[in-house]
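S.K.: Predicted model and sequence follow; I will ask about them next.
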Amino acid sequence: MRNFTRLIQNEWLKLTKKRSFWVPPVLLIVISVLVTVMLYKFSSNVAEIDSVAAYLAGMVGASGLGQFAAILSVVGTAGIVAQEYAQGTVKFLLIRSRGRGEILLSKYTAAVMYTLMMILIAGAALYVSGGFAFGFGGTGAQWLDVLRESAYGFVYSLVYVTLAFMVGALTRSTGVAIGAGLTGSMFGGIMIFKDFYKYVLFPNADLSVYGTAGPPLPGMSIGFSLIVLAVYMAIFLAAGYTVFRRRDVA
């Protein structure tokens, strides 16, 4: 367990040492502040927002800033496997006394940590900017809504980060991995009103719709979507692991 924890620490250090590490978080902070200012100055619905908690509940999920958090999380983590091949450093990883499964899992854990960091940064930026705009405070029910929407936003981001992670492991291309993650997130807004479509990844990724518009398609529920997402993510990780374990890097 200690060795695996060290692997995770090493992967996180690799991420933080990249010059591009803080670009997505800084962009997310800037976008959060700009969106808050624009809504406060020009939105006709601003009178309906009575506290920062109400603002956060409406903005931190996938239908708000969570969409940008997902995109920037994909950009920040898509190359975590592919760049090892591009830089030739994957050979040094594999000659150590570590299993390929441990190496891949440590990289995925670092990607999950980065995704969680992005959600927390989005929440903090929205809290500060929204607090000045709409007033700090909120009811207990509103803060529970914030926690729920934050969890939904994290799941949404993690789905597409996992998709990009798998594509990066399969193709060894950071560009293709980013493209797959971004394309997947764009397909989330497309709805095909056929029964088979409820088993597709995209309409299940945004769990926040169950608290607003209701089930996207008949027969869908939040439990159904969680099961579908778990199956897809298990397939993504299994595919990435299988290829990573069998690929010859000599």
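M.R.: Nice, thanks for sending it over. Just so it is clear, the model here is predicted, and its values are computed rather than measured. Numbering: from 1, shown residues only.

S.K.: alpha carbons only for contacts and neighbour counts from here, please
M.R.: OK.

S.K.: Show me which parts of stretch 91-111 are buried, residue by residue.
M.R.: 100, 103-111 (16 or more other CA atoms under 10 Å).

S.K.: typed the wrong thing, it's stretch 72-91
M.R.: Buried residues in stretch 72-91, counted by 16+ other CA under 10 Å: 72-85, 90.

S.K.: Next secondary structure element downstream of the helix or strand hosting Phe165?
M.R.: In the assignment (DSSP states H and E), Phe165 maps to helix 140-171. The helix or strand immediately downstream of helix 140-171 is helix 174-187, counting by DSSP H and E.

S.K.: before we move on, back to that, can you give me the angle the helix holding Phe165 makes with helix 174-187?
M.R.: In terms of direction (axes from the mean of the first three to the mean of the last three CA atoms, to 10 degrees), helix 140-171 departs from helix 174-187 by 140 degrees.

S.K.: and here's the other structure:
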Amino acid sequence: MSRLFSFWKLVHNENLKIYLRLGTWVMIGILAGLSLLIPLLSYTVDRSAAITLQDMVFSLLPMLNVCITIVTIVVAAGIVSSEFAWGTIKLLLIRPWTRGKILLSKYIALVLFALFMSVLVFALVFGISALLFPNMPGPGLWSDFLMTSVYKFIDLLVIATFTFMLSAVFRSNGLSIGMAMFVFMFGDMVPMLLHPAKYGWAKYLLFHNMHLYNYMHGSTPYPGMSFGFSSAVLAVYFAAFLAISWIVFARRDIA
């Protein structure tokens, strides 16, 4: 029990490093402001428009999910590399924690941050939209929305884990952010350039298997692929990203 408590103190310490930065609260403030401002502007501009709660939430959250991903990338890119850039990694390693526990605590803190941002934005968008547009949709629509939100969080987790790997591999925050942003912004172009119908091996690429919500209601975005197949491929990539992070971090010289 004492070891578990000591580990969660380490996770708490990593959380403090994230939330004590002014830049983190600036990004949170911008996201929170957008979550409240856009529904309010929509209501103010045309109160006679037949806008429903469902319309507002379903149309606004995809855009805000992109913003959440960008914020998470910025945090993930520096969560390991900044320790080497600032020289604070030496202070961590002289304490009675293994490198594996230090890396795991950083990853848990990153996942908790991504979850916090997702829940915060959803709560703000739903709260203000429910006040301004109180047309409640049926339970079936909310069930679809909940499942879509879960799948979108999986996408966020994959991108965050990929950026976390880059942060462990490279010492530069800027390089980690730049590479992760490039992959995130242009990743959706890969399926158009390398379609599985033409290139059979392409179905094993990361971006052909993301967006699991495309499989909802029995649909199949690409021939020869299924929800189980894409989930398994994502799990392999997820494990590979974490394994590379651990191998590089465990062997890196801090001198």
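M.R.: Looks like it came in fine. As the structure is a computational prediction, the values presented were derived from the model and not from experiment.

S.K.: rewinding a little: could you list which of the buried residues of stretch 72-91 of structure 1 belong to helices?
M.R.: Counting by DSSP state H, these place 72-77, 79-85, 90 in helices.

S.K.: Check how far the helix holding Phe165 of structure 1 sits from its aligned residues in structure 2, on average.
M.R.: Superposed on structure 2, helix 140-171 of structure 1 shows a mean distance of 1.2 Å to its aligned residues (mean CA distance after the TM-score superposition for structure 1).

S.K.: which strands and helices sit next to that helix?
M.R.: Judged by 3 or more CA pairs under 8 Å, 6 or more residues apart in numbering; DSSP states H and E, the packing partners of helix 140-171 of structure 1 are helix 52-59, helix 66-77, helix 79-86, helix 100-134, helix 174-187, helix 202-205, helix 222-246.

S.K.: got these as a markdown table, with distance to Val161 of structure 1 columns?
M.R.: Shown next, in a markdown table, are those (distance: least, CA to CA, whole Å):
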| stretch | distance to Val161 of structure 1 |
| --- | --- |
| helix 52-59 | 20 |
| helix 66-77 | 5 |
| helix 79-86 | 11 |
| helix 100-134 | 7 |
| helix 174-187 | 7 |
| helix 202-205 | 12 |
| helix 222-246 | 10 |
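
S.K.: Tell me which of those helices lies nearest to Ser32 of structure 1.
M.R.: When these are compared by CA to CA, helix 100-134 sits nearest Ser32 of structure 1, at 5.8 Å.

S.K.: so how far is that closest one from its chain's centroid?
M.R.: How far helix 100-134 of structure 1 lies from its chain's middle: 8 Å, per CA atoms, centre = their mean, to the nearest Å.

S.K.: Now do it against helix 222-246, angle only.
M.R.: 140 degrees.

S.K.: Helix 100-134 of structure 1 against structure 2, how far on average?
M.R.: Mean for helix 100-134 of structure 1 is 1.1 Å (mean CA distance after the TM-score superposition for structure 1).

S.K.: Just want the angle from that helix to helix 52-59.
M.R.: Using the same axes, to 10 degrees: helix 100-134 of structure 1 against helix 52-59 is 130 degrees.

S.K.: wait, what's in contact with the residue nearest the centre of structure 1?
M.R.: For structure 1, the residue nearest the mean C-alpha position is Ser157 (2.0 Å; CA atoms, centre = their mean). Going by CA atoms under 8 Å, 6 or more residues apart in numbering, Ser157 of structure 1 touches 66-67, 69-71, 73-74, 115.

S.K.: Pull up the gap between it and Thr77 of structure 1, please.
M.R.: Remark: distance between Ser157 of structure 1 and Thr77 of structure 1 (CA to CA, to the nearest Å) = 11 Å.

S.K.: Met113 of structure 1 too?
M.R.: Distance of Met113 of structure 1 to Thr77 of structure 1, computed by CA to CA: 10 Å.
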